[in-house]
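Peer 1: this one's structure only:
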């Protein structure tokens, strides 16, 4: 399947004040698959990454070097990464600590990500540490990765709401954001882990954070159907990096109300309609997500995948 007129692509109607190009940070192979109860074969994961690259995605988060006890689905990181390392795309990997960094560097990974929390409750649930203890743990990871010539992304969860604490004060989020940037993170991904953000909240956080937009990405969940609206608000602010998951796969194992990531196809549909370049072939991407849905044994939750797959039948 390719991006052809018969596919039913949106008419591009550009709007003033929006970026000309957006880089999609594809998280389907890591964040999307990490919660799957049935083990996905390593070969299937590798083929998924290859198909995503073939669809034009240039940043594909490949796996996570966390202890297998915490994320059993990604226990095959050492086996998977060499199978995709030769692709002509950026392949960031998650590392929780120095041991995870050692494992990643040993395989030649040059782009790593650490994952912090804006709230104490989630830091305890996800990392078994306080917010400040987690930041202290990440400092040597970031320093060593940078010393090795690597690129470091800082994920920040619970930027807009927390299942235990409720709404998260913006100054609290800004404090942790600045700590991650100050320790040397090249990029910061602002996560709406339980999907409660709304566009005004997004604009308020970005305004108070007042960080260079080239260092920021946004990571929205679609729990309340707000992910695209929130993305649009971030675009209006000048953000040009958006996280998304092919087929809308994924959620968060420590936040049960998180129903799934923004689907990459739904994002691409909106961006194409706004005349914003992504370099992604929507037809190939839809075919890839439909293929993966077949391996997972259930339909893709992406509305665009369902709509365009139906058109092709």
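Peer 2: Yes, it's here. Predicted model, so just to flag it, every value in this text is computed and none were measured. Numbering: from 1, shown residues only.

Peer 1: going by C-alpha atoms from here, please, whenever you check contacts or count neighbours.
Peer 2: Noted.

Peer 1: could I get the full set of strands for this structure?
Peer 2: All strands of the chain, identified by DSSP state E, fall at 23-26, 59-60, 63-64, 93-94, 111-117, 151-157, 161-162, 166-167, 187-192, 216-220, 241-244.

Peer 1: not counting its own residues, what contacts the top helix by length along the chain?
Peer 2: Of all segments of type helix in the chain, defined using DSSP state H, the longest is helix 131-147. The set of residues external to helix 131-147 that reach it, using CA atoms under 8 Å, 6 or more residues apart in numbering, is 96-98, 101, 112, 114, 116-120, 123, 127, 151-152, 179-180, 183-185.

Peer 1: got another one to weigh against that:
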């Protein structure tokens, strides 16, 4: 299998942590329910390819996201490896209680920078959602469980249009003040561009949120995900979310297409000489295997280019 020529650029981090969201965010939109055994094998394969943070599922109401109704069954049957983080998403206190009862050791909550999406996704205002998250974060931290916060619609909203960086920074600061340990900035509908990314990171720095506490979560709707990743790396970001095979989106925002493909990200980072710890051929094989189960080709460009590429002699 081909590999990119390594040509480093100055000013970039030496290593990037990939936060793999495929099993949760990547599969949540699938209409046909994926068998729990396939989900468990997907997680195992991703870990085997070198990913060290794999978001497994969400303890959400089964009627809202039927694909993830098997959260307890999946978690109970999952073979977990030492040194690997297996976070899950929880929507509220009830979801947290389920996760803690299952023995989960790391969680995430999902907020919105805009009122329109907060109402559609959470059924409440931004203010009300922060109030809802407060006991979730507090209880998790009391149990020694780290809490990641996702903040969606950080760059644009399909109902409200442009989202000012100052508004995002305000909600982000209030969310992190609850006690969250990491904040992932979501380009939910994929409209961000490189300058916008850096402007938002600068606005967050002004309210005391440095890059060491931040991650980026880009969608590739307009083909900008890797350019935006480079802009984030140039500002010092070292955690990037991605989904194996480029699957996923958001079930509550119709204009949100697939996540940045992990394989595309790995090719890009390895070409820059940035260490990820990921075995790209193993990852491509995993997404090819998953695509066969889903009955369609992977949307990842790297997967399509490499899956049937003969090894150089």
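Peer 2: Alright, I've got the coordinates. None of the values given here were measured: they were computed from a predicted structure.

Peer 1: please identify the deepest-packed of the strands of structure 1.
Peer 2: strand 63-64 (a mean of 28; mean count of other CA atoms under 10 Å).

Peer 1: what residues in structure 2 pair up with that strand?
Peer 2: Using TM-score structural alignment, strand 63-64 of structure 1 corresponds to residues 57-58 of structure 2.

Peer 1: so what touches the matching stretch?
Peer 2: 23, 24, 25, 68, 71, 87, 88, 89, 90.

Peer 1: enumerate every residue touching the corresponding residue of structure 1 for the last one.
Peer 2: Alignment note (TM-score structural alignment): residue 90 of structure 2 maps to residue 95 of structure 1. For residue 95 of structure 1, the residues meeting the contact criterion (CA under 8 Å, 6+ apart) are 64, 65, 66, 101, 104, 112, 113, 114.

Peer 1: mind running it again at 7 Å?
Peer 2: When contacts are counted by CA atoms under 7 Å, 6 or more residues apart in numbering, residue 95 of structure 1 touches 64, 65, 66, 101, 112, 113, 114.

Peer 1: residue 309 of structure 2 now?
Peer 2: Per CA under 7 Å, 6+ apart, neighbours of residue 309 of structure 2: residue 1.

Peer 1: what residue of structure 1 matches up with it?
Peer 2: In structure 1, residue 309 of structure 2 lands on residue 311 (TM-score structural alignment).

Peer 1: again with residue 24 of structure 2
Peer 2: Checking TM-score structural alignment: residue 24 of structure 2 goes with residue 30.

Peer 1: for its match, which non-adjacent residue is closest in space?
Peer 2: residue 63 (4.8 Å; CA to CA, 6 or more residues apart in numbering).

Peer 1: on that earlier part again, ok, so of the contacts of stretch 57-58 of structure 2, who is nearest residue 230 of structure 2?
Peer 2: residue 25 (22.3 Å; CA to CA).

Peer 1: structure 1: which residue goes with residue 80 of structure 2?
Peer 2: Checking with TM-score structural alignment, residue 80 of structure 2 has residue 86 as its match.

Peer 1: residue 224 of structure 2 now?
Peer 2: Superposed on structure 1 with TM-score structural alignment, residue 224 of structure 2 falls opposite residue 226.

Peer 1: for that match, which non-adjacent residue is closest in space?
Peer 2: Nearest non-adjacent residue to residue 226 of structure 1, counting by CA to CA, 6+ apart: residue 198, 6.4 Å away.

Peer 1: trace that neighbour over to structure 2, please.
Peer 2: So, by TM-score structural alignment, residue 198 of structure 1 is matched to residue 193.

Peer 1: hang on, isn't its match packed against residue 224?
Peer 2: Yes: if you go by CA atoms under 7 Å, residue 193 of structure 2 and residue 224 touch, sitting 6.4 Å apart.

Peer 1: show me what residue 296 of structure 2 lines up with in structure 1.
Peer 2: Checking TM-score structural alignment: residue 296 of structure 2 goes with residue 298.

Peer 1: any idea how far residue 173 of structure 1 is from that match?
Peer 2: Residue 298 of structure 1 sits 36 Å away from residue 173 of structure 1, going by CA to CA, to the nearest Å.

Peer 1: quick one, which of the two is more surrounded?
Peer 2: Using other CA atoms under 10 Å, the more surrounded residue of residue 298 of structure 1 and residue 173 is residue 173, with 22 against 10.

Peer 1: what lines up with the more buried one in structure 2?
Peer 2: Under TM-score structural alignment, residue 173 of structure 1 pairs with residue 168 in structure 2.

Peer 1: ok, now residue 11 of structure 1?
Peer 2: Under TM-score structural alignment, residue 11 of structure 1 pairs with residue 5 in structure 2.

Peer 1: got the contact list for the match of residue 80 of structure 2?
Peer 2: Residue 86 of structure 1 neighbours (CA under 7 Å, 6+ apart): none.

Peer 1: same deal with residue 252 of structure 1?
Peer 2: By CA under 7 Å, 6+ apart, the contact list for residue 252 of structure 1 reads residue 258.

Peer 1: same thing with the one 10 residues further on?
Peer 2: Under the criterion of CA under 7 Å, 6+ apart, the contact partners of residue 262 of structure 1 comprise 220, 221, 222, 227, 244, 245, 248.

Peer 1: so where do the helices sit in the stretch 1-150 of structure 1?
Peer 2: 42-54, 77-84, 98-106, 120-127, 131-147 (DSSP state H, counting those that start in this stretch).

Peer 1: and the strands of structure 1 as JSON lines, adding distance to residue 7 of structure 1?
Peer 2: Listed next are the strands of structure 1 as JSON lines, based on distance: least, CA to CA, whole Å:
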{"stretch": "strand 23-26", "distance to residue 7 of structure 1": "21"}
{"stretch": "strand 59-60", "distance to residue 7 of structure 1": "25"}
{"stretch": "strand 63-64", "distance to residue 7 of structure 1": "32"}
{"stretch": "strand 93-94", "distance to residue 7 of structure 1": "33"}
{"stretch": "strand 111-117", "distance to residue 7 of structure 1": "35"}
{"stretch": "strand 151-157", "distance to residue 7 of structure 1": "35"}
{"stretch": "strand 161-162", "distance to residue 7 of structure 1": "38"}
{"stretch": "strand 166-167", "distance to residue 7 of structure 1": "41"}
{"stretch": "strand 187-192", "distance to residue 7 of structure 1": "32"}
{"stretch": "strand 216-220", "distance to residue 7 of structure 1": "27"}
{"stretch": "strand 241-244", "distance to residue 7 of structure 1": "22"}
